[in-house]
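Peer 1: predicted coordinates and the sequence they were generated for:
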Amino acid sequence: MNVDLNRLRQLRSQRFDPTVARPRESYFNEYTGRAFESGNVAERFHENTKLTRQSEFQLGPAAGTFTGDPSLGYAQARLQPDHADADLVDLPPTDGLDDRFDTVVVTRRSRRAMSGEGISLQDLSTLLQHACGVTGKDVVGETGDGHDDVEKPFRAYASAGGLYPVEAYVAVVNEGADLPRGLYYYVPEEHAVRVLDRDPDVVDRVDDVISIPRDVHDPTDAAVSVFLTGAFWRAMAKYGPRGYRFVLQESGHLAQNLQLAANAVGLASVPLAAFYDDEANDLLGVDGVNEAAVYSISVGQLDHGGDP
């Protein structure tokens, strides 16, 4: 990649000056000004999700309700999309990850070149467990006799209040060993997936959902595309508008885990926010309001003739 050093120096030398009007010929010109334009939707989001002393005063009763009644947090964390009638496929016990953590972190790269081969059900099990599976439980309600205590499961990534409003859907683009093409939903508490659709035409739509240029990444070469959705209300019930930020942050925690796990088992992965929202929501069968796609990650076999 050729970098124009003069242009780079010019951009880095810019100073924040909200009084300077800049032309709005393109997003580039608009946002290199480092100041929000009046009425900009990003500014409205930023301002309305700030934690201030005033908003904290409003937030207190809602957050306090969850603190005072742990059953609310338990119930919120257990809520799942309405897929109870879908077939449940148990995932096999996970393989351990032998690589040292520092090695996995240092060698992690976004690798866009994939071979078009599938991965096995065993591989998918290992990825999902280490990315977003249940890693432990804690007692949130005691009966007093040591029996039938209410246990809340915790997962492999941070979630504000342990509410887990982010859901993982897996589109198997290329068939692998014991892993047919189709659309699946991951159930962490069961370490299983629900079969949402095995119509090949459904997963073929992933190609239209991802908007990235095909010479940068071809999603049809991935083994699976993992779509993360946010059930925003589950976080906002406790944290108000700031809960929206927490959902986005949580999706990043999960995506990073998935990339590190993929790297540890020798698979390529690349996180993608470049998808058409309405098409992605339609593919996953979510309404785009109460639950909506927020992130996607392509995972597949390495194409050794592509990325280094």
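Peer 2: Nice, thanks for sending it over. Numbers count the residues shown, from 1 in each chain.
Peer 1: make it CA atoms for all contacts and neighbour counts henceforth
Peer 2: Noted.
Peer 1: residue 74: neighbour count?
Peer 2: For residue 74, the count of nearby residues is 20 (other CA atoms under 10 Å).
Peer 1: in which helix or strand does it reside?
Peer 2: In the assignment (DSSP states H and E), residue 74 maps to helix 70-78.
Peer 1: presented hereafter is structure B, for comparison with structure A:
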Amino acid sequence: MSRKTMRGKAVLRTLALLALLAVAAGAAWGWYDFSRFAAAPLAATGPDQSIDVERGSNLRTVVARLQQRGSTRAPALYWRALAALMRVSGRLHAGEYALPAGITPRALLADMADGRVVRHNFTIVDGWTFRELRDALNRADKLRHDSAALDDAGVMKAIGAPDETPEGRFLPETYAYLKGDSDLEVLRRAHAAMARTLDELWPQRDPALPLATPYEALILASIVEKETGRADERAKIAGVFVRRLENHMLLQTDPSVIYGMGAGYAGNIRRSDLAADTPYNTYTRPGLPPTPIALPGRPALQAALHPAPGDALYFVARGDGSHVFASTLAEHNRNVACYQLKRCP
């Protein structure tokens, strides 16, 4: 073999080796870049950020959406390779997925494969009226507002309780929902939760309680709820109203009067309001009002069913959120003069 031929073969071997080294280097770089992609946080993420995966969407569609919003610049090939390595190709569930700061492609694909969709919360606040509940539902983000076109009777019919008045029937709690859920489903669950709570608590009530039905307990609890937000006073205030019922005294509770005034309430009660007879005016009508006046929470229900013993028949607000109690009208009048009229002796 000539020296020239040998030099040619050596050159070819060198070129082949360089080509192999280039391929190896390219593969190494590609693997490094791919690994960095899989573990690096996505861009354009943060609190309240999310992405929707619609039914029938595939990985290509999801990646395109992420690219459009600037969350990823990686090619779709990287995403397909990662999904294949994770064995989640074709297993992505529809739904809304969170994009918190720091989330990686690997974590996002794992969420989608496991169906870990975003769960939103809606809180019904103790003491809300049904009108306030409806207003809050109408403002709730990512709920389907099916109730907006219905009146109160229509809402109750839609949730399967057509013969019930709505006030007081929904338990104040926090309810989780998914994007696109109906607000009627939230109401249905809150209604069922209140029914279960009454079924649980009513059999445990004080045996001497002058209430004939769980619904009467619900009415009394709503009054207690509106009279005080203090845990240490609920049972005391319930005790006052129970004793007034037992003694056939008017309840004379301002929150009930206010509820009966409806839109006519402008922030204060006048003497003429206390004298104006409505079904909810407990200054003119004996016994409990015809319906609850708010949505009572579980603590208020407990207080109504287990009122504190004692002889107090009156109470008046001190002005700091607490109340002072009295067993006689004369003592009560002195308390009113002191704490409301500022004429303390």
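Peer 2: Yep, it's here. Bear in mind the structure is a predicted one, so any value in this text is a computation, not a measurement.
Peer 1: would you pull the TM-score for this pair?
Peer 2: Overlay of the two chains. TM-score (TM-score structural alignment, normalised by the length of the first structure): 0.20; 104 aligned residues with a CA RMSD of 6.4 Å.
Peer 1: related to what we said a few turns ago, and the helix holding residue 74 of the first structure, what's buried?
Peer 2: 73, 74, 76, 77 (16 or more other CA atoms under 10 Å).
Peer 1: between these, which is nearest residue 141 of the first structure?
Peer 2: residue 74 (9.3 Å; CA to CA).
Peer 1: I figured the closest one was touching residue 152, is that so?
Peer 2: Yes: using CA atoms under 8 Å, residue 74 of the first structure makes contact with residue 152 at a distance of 6.1 Å.
Peer 1: what touches both of those two?
Peer 2: Contact criterion CA atoms under 8 Å, 6 or more residues apart in numbering; residues shared by residue 74 of the first structure and residue 152: residue 140.
Peer 1: for residue 135 of the first structure, give its distance to residue 235 of the first structure.
Peer 2: Separation of residue 135 of the first structure from residue 235 of the first structure (CA to CA, to the nearest Å) stands at 21 Å.
Peer 1: compare those two (neighbour count), which wins?
Peer 2: Applying other CA under 10 Å to residue 135 of the first structure and residue 235 shows that residue 235 carries more neighbours, namely 28 against 14.
Peer 1: secondary structure element for that one?
Peer 2: Counting by DSSP H and E, residue 235 of the first structure is found in helix 232-239.
Peer 1: for residue 43 of the first structure, see how far away residue 167 of the first structure is.
Peer 2: Residue 167 of the first structure is 27 Å from residue 43 of the first structure, where distance means CA to CA.
Peer 1: swap that for residue 186 of the first structure, please
Peer 2: For residue 186 of the first structure, the distance to residue 43 of the first structure - CA to CA - is 34 Å.
Peer 1: of the two, who's got more company?
Peer 2: residue 186 (23 against 14).
Peer 1: that one belongs to a helix?
Peer 2: No: according to DSSP: H, G, I helix; E, B strand; the rest coil, residue 186 of the first structure belongs to no helix; its state is strand.
Peer 1: close enough to count as contact, residue 131 of the first structure and residue 263?
Peer 2: No: using CA under 8 Å, residue 131 of the first structure is not in contact with residue 263; the gap is 11.7 Å.
Peer 1: give me the longest helix you can find in the first structure.
Peer 2: Longest helix in the first structure, counting residues (DSSP state H): helix 242-264.
Peer 1: what is whichever helix or strand comes after that one packed up against?
Peer 2: Later in the chain than helix 242-264 of the first structure, the nearest helix or strand by DSSP H and E is strand 268-272. Under the contact criterion of 3 or more CA pairs under 8 Å, 6 or more residues apart in numbering; DSSP states H and E, strand 268-272 of the first structure touches helix 242-264, strand 292-300.
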